[in-house]
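> Predicted model and sequence below, questions to follow.
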Amino acid sequence: MMTCDTSRGYKRHFLYVILCAIYLCLLCCWIDRWNGSETWLQMWTKNGTSVSASKSNNIPLSILLWHWPFGRAYPLNGDVCLDLFKIPGCEVFDQRSEFSKVDVVVFHQRELAYKKEKLPLHLERPHRQRWVWLSLEAPENNGNLQPFANLFNLTMSYRRDADITVPYGELQPHDGEVEVLPMNKTDLVCWVVSNFNRRQKRSQAYSQLSAFVNITVYGRWKKAPLSAADLLPTISHCYFYLAFENSLSKDYITEKLWRNAYQSGAVPIVLGPTPVDYRAVAPPNSFIHFDDFSSAKELVTYMQELAADRERYEDFFRWRQEWKVKLYVDWRERLCKICTQSLPQQKVYSDLHTWNNV
């Protein structure tokens, strides 16, 4: 007859076997996922908010640009991100044959909006692959984004609340000698504009200002275009430059401020997003916002006072002693920047259209 002790021994043995079997099953699943697309870090942070863009085990993050913005291709020979921009662990491709292998695919909205390119919805999309929606255009120029619901994981834009922020320019600490700006000013205020639309606020602001002061205007609108080589030297002769944006959109601050005004040495009169948006990215006391004045006449009077007071005028350039302007003009650098940021792991834009138009 089997004793109670013997019975308990068999039960313990049976329980031990069951636990070992469960452990082996879990181990197999773990190994299977380890050899798959998820690293241990991604598995532990799957339900978290973000992980580093770079993959573990020194495996580079691979990025595919589905089509080049505006049809202009750049060479991608060698380790572009490291060689040109000192960004390690980042591979960028433009061969669509790499689609099934890459971690991230980037789509530029301009070509999608004009039906020059299509999303590869006919291809099987790898489970862990993330799609990036890229646009540096103002919202009204992006077209209808409603068909893109639940397709994109990340946004790449000039906006500060984008997953990957790629501004037209930004401030960086000075690492060398401070540039001495010429003060050979001949015109109080100037403007460079090619497309003049009377319905835009910038055109209305120009008309209001020109009622009280002469504004020197360059560009195709006045049949006085400037070459790239002549642009900054010409603006440098102006005390003030109308850095007016063609769209009054959140964070939409373009080269009109970063290049035309700051790099020429003219004080920018800005019009675009709110003063709060400008103050978030620009140096204090480096610009004058059109909306901070009750009338165009008041603003013109203020400009005339500053131009007549050299010390007060030069206060608008004190920031150059600590900062310099970095322009972003190379699409490769923008793509490489993806690898420098922490990206949300589990995210899908269910209403990209609304996000774009906020």
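Arrived safely. Residues are numbered from 1 along each chain as shown.
> can we go C-alpha only for contacts and neighbour counts from here?
Noted.
> Contact partners for the residue nearest the centre of the chain?
For the chain, the residue nearest the mean C-alpha position is Val166 (1.9 Å; Cα atoms, centre = their mean). Neighbouring residues of Val166 by Cα atoms under 8 Å, 6 or more residues apart in numbering: 156-159, 328, 334, 337.
> Which members of those are positioned in strands?
Taking DSSP state E as the definition of strands, the contacts of Val166 contribute 156-157.
> Can you tell me which of the contacts of Val166 is nearest Leu27?
For those, the closest approach to Leu27 (Cα to Cα) belongs to Lys337, at 36.6 Å.
> from the chain's centre, how far out does stretch 251-269 sit?
The chain centroid and the centroid of stretch 251-269 are separated by 17 Å under Cα atoms, centre = their mean, to the nearest Å.
> Also stretch 124-144?
Put simply, stretch 124-144 sits 13 Å off its chain's centre (Cα atoms, centre = their mean).
> got the contacts of Val166 as a markdown table, with distance to Arg310 columns?
Below are these laid out as a markdown table (distance: Cα to Cα, whole Å):
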| residue | distance to Arg310 |
| --- | --- |
| Met156 | 42 |
| Ser157 | 38 |
| Tyr158 | 35 |
| Arg159 | 35 |
| Tyr328 | 32 |
| Arg334 | 39 |
| Lys337 | 40 |
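> One more to weigh against that first structure:
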Amino acid sequence: MGKGKLKRDGFWSRRRCIAPSRYWKLFVLLLIITVVFGMLSDLTYMSTEQVGKLNDRTEKQFKTIVTGEPVLRTSPKILLYTNFFGSMKWYHESKDVYQTKCPLGCTLTNDKSQIESADAVVYHLSDIASQSTIKSGFSFSFPKYRRQDQVWVFFNIEPLTMIWGDMTVWQGMFNWTWSYTQNSDVYAPYGSATTLNAEEAAVAETNSELLNADFFGAKTENGGIAMISHCTDEARRYRIIGTLQKYIPVRIIGRCGEGCPDGYLSCNALLPKYKFYLAFENSDCEDYVSEKYWRSLARGQIPIVAWKLYHDDIAIPGSYINVYDFPSIDAAGSYIQEVNKNKTLYNSYFKWRFTHKLSDVSGFCELCRKLKDDAVPRMVYHDMNGWIMNQTCKPVTVSLIVYVLF
């Protein structure tokens, strides 16, 4: 059936080469290192019950609205103070956004010497964490200068399972949050769709290209494909894929599968050929619908997802198959097998094109718009850790710690 081979990087790929006695010694050493590291860096993780209790709290319990005159900004300047996953590439890729996608008069810089004139200073969580080392005393070196009306923005696009540490040290530090979660001050999802208005819907209903579209016949490869490059398995993706492979062929490419011998462009070229894209996330988190889902829609594929949480307020209803909508994964596999060979049933998953359209999303545009809106009250997060942990999402598990350390 053309099953793809799942490759586990790090610890999982090495374990065959380690003698049993050495394996257990390394495992014990790992536990010791984990405990010691947790004590040194004050890493704390909440139980599901604790997260649930936090989730009952309102937004006002995490931030304080500051009274005072509204701030008027005609040409806001945004300073990217940190790298983005170790690189300032995000500045170079985004500096023209304000001129092309959102000409609202904002400017972007990564020059830290301009902090005194910056209206907003953006800090990327992962880069703050990566610079909190033993040498720095497990703390990030924030700038000493801060203007009273300056907005410090906490930016994060990673699910809770990727977030390390106790954020209580940042209480009272940030003014706005910028993330994929809908309760962020700057909401920046991985993708978006808008409902067609009456005029657009009427045009779509007479569009011969849409009416005659055969997405089923356009696929040259049978079954599904998944590109996985983040090999941790917090969401049990590999187990689900293994079950689905009993019903349809599934090919796995990327760093955790066959690889991309000619680079990622060669892998990307393979994706549109398959009927299904297995858009499985690496974590189960509220509002976490990544680019995997959105890009498969743009490619004319049916996304197969594994969402345990409700996402129909973000995703387009009827555009995907959720394996957790069935009594079992086997039941889902049996249904997908039928869709895989039934042209009419397969094409029915693209009716959303008569009611919705995909739209571009730019967090930078939303940040700019918010900075220019003098109706936005001044605020500060007095419970940053509470806001982060309030996202209903499984905390870090031992399996992830093992993967990271090995």
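Now that the structure is in, tell me what you want to look at. The structure presented is a predicted model; accordingly, all values stated were derived computationally and were not measured.
> what's the TM-score here?
TM-score of the superposed chains, computed with TM-score structural alignment, normalised by the length of the first structure, equals 0.74; 302 aligned residues with a Cα RMSD of 3.2 Å.
> what about the nearest residue to Thr355 of the second structure once chain neighbours are set aside, neighbour count?
Nearest-residue entry for Thr355 of the second structure: Leu196, 5.4 Å, with adjacent residues in sequence omitted and distances by Cα to Cα, 6 or more residues apart in numbering. As a burial measure, Leu196 of the second structure scores 16 neighbours (other Cα atoms under 10 Å).
> Next up, the contacts around Leu196 of the second structure.
Leu196 of the second structure is in contact with 354-357, counting by Cα under 8 Å, 6+ apart.
> Is it possible to get JSON lines of the residues you listed that adds distance to Leu371 of the second structure, secondary structure and neighbour count?
Below are these laid out as JSON lines (distance: Cα to Cα, whole Å; DSSP: H, G, I helix; E, B strand; the rest coil; neighbours: other Cα atoms under 10 Å):
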{"residue": "Phe354", "distance to Leu371 of the second structure": "35", "secondary structure": "helix", "neighbour count": "19"}
{"residue": "Thr355", "distance to Leu371 of the second structure": "33", "secondary structure": "coil", "neighbour count": "19"}
{"residue": "His356", "distance to Leu371 of the second structure": "30", "secondary structure": "strand", "neighbour count": "17"}
{"residue": "Lys357", "distance to Leu371 of the second structure": "28", "secondary structure": "strand", "neighbour count": "15"}
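> ok, those vs Lys89 of the second structure, which is closest?
Nearest member of the contacts of Leu196 of the second structure to Lys89 of the second structure, counting by Cα to Cα, is Lys357, at 29.4 Å.
> In contact with the closest one, which residues?
Going by Cα under 8 Å, 6+ apart, Lys357 of the second structure touches 193-196.
> Quick one: buried ones out of those residues?
Buried members of these, scored by 16 or more other Cα atoms under 10 Å, are 193, 196.
> Would you mind giving the contacts of Lys357 of the second structure as TSV with secondary structure and distance to Val122 of the second structure added?
Output for the contacts of Lys357 of the second structure, formatted as TSV (DSSP: H, G, I helix; E, B strand; the rest coil; distance: Cα to Cα, whole Å):
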residue	secondary structure	distance to Val122 of the second structure
Ala193	strand	27
Thr194	strand	28
Thr195	strand	32
Leu196	coil	34
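> Dump the contacts of Lys357 of the second structure to JSON lines, plus distance to Arg255 of the second structure.
Shown next, in JSON lines, are the contacts of Lys357 of the second structure (distance: Cα to Cα, whole Å):
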{"residue": "Ala193", "distance to Arg255 of the second structure": "30"}
{"residue": "Thr194", "distance to Arg255 of the second structure": "34"}
{"residue": "Thr195", "distance to Arg255 of the second structure": "36"}
{"residue": "Leu196", "distance to Arg255 of the second structure": "38"}
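> Read off where the stretch of helix or strand Thr34 of the second structure belongs to ends up in the first structure.
If you go by DSSP states H and E, Thr34 of the second structure is part of helix 20-41. Mapped onto the first structure using TM-score structural alignment, helix 20-41 of the second structure covers no residues at all.
> which SSE is the aligned residue in the second structure for Leu257 of the first structure in?
Taking TM-score structural alignment for the superposition, Leu257 of the first structure sits opposite Tyr293 in the second structure. Using DSSP H and E, Tyr293 of the second structure sits within helix 291-298.
> Would you mark the buried spots in that helix?
Buried residues in helix 291-298 of the second structure, counted by 16+ other Cα under 10 Å: 292-297.
> show me the contacts for Thr333 of the first structure.
Wrong residue type there; residue 333 of the first structure is Glu, not Thr. 81, 85.
> what about it, distance to Lys324 of the first structure?
Glu333 of the first structure is 18 Å from Lys324 of the first structure, where distance means Cα to Cα, to the nearest Å.
> same deal with Leu209 of the first structure?
Leu209 of the first structure is 30 Å from Lys324 of the first structure, by Cα to Cα.
> the longest helix in the first structure is where?
In the first structure, taking DSSP state H as the definition, the longest helix is helix 4-34.
> which residues in the second structure does that one match up with?
Counting by TM-score structural alignment, helix 4-34 of the first structure has no counterpart in the second structure.
> I'd like the distance from that helix to the chain centre, please.
Centroid separation for helix 4-34 of the first structure versus its chain: 52 Å, with Cα atoms, centre = their mean.
> Report whether Ala226 of the second structure is found in a helix, as I expect.
No - counting by DSSP: H, G, I helix; E, B strand; the rest coil, Ala226 of the second structure is not found in a helix; it is strand.
> number of nearby residues for the corresponding residue of the first structure for it?
For Ala226 of the second structure, the aligned residue in the first structure is Trp191 (criterion: TM-score structural alignment). By other Cα under 10 Å, 21 other residues sit near Trp191 of the first structure.
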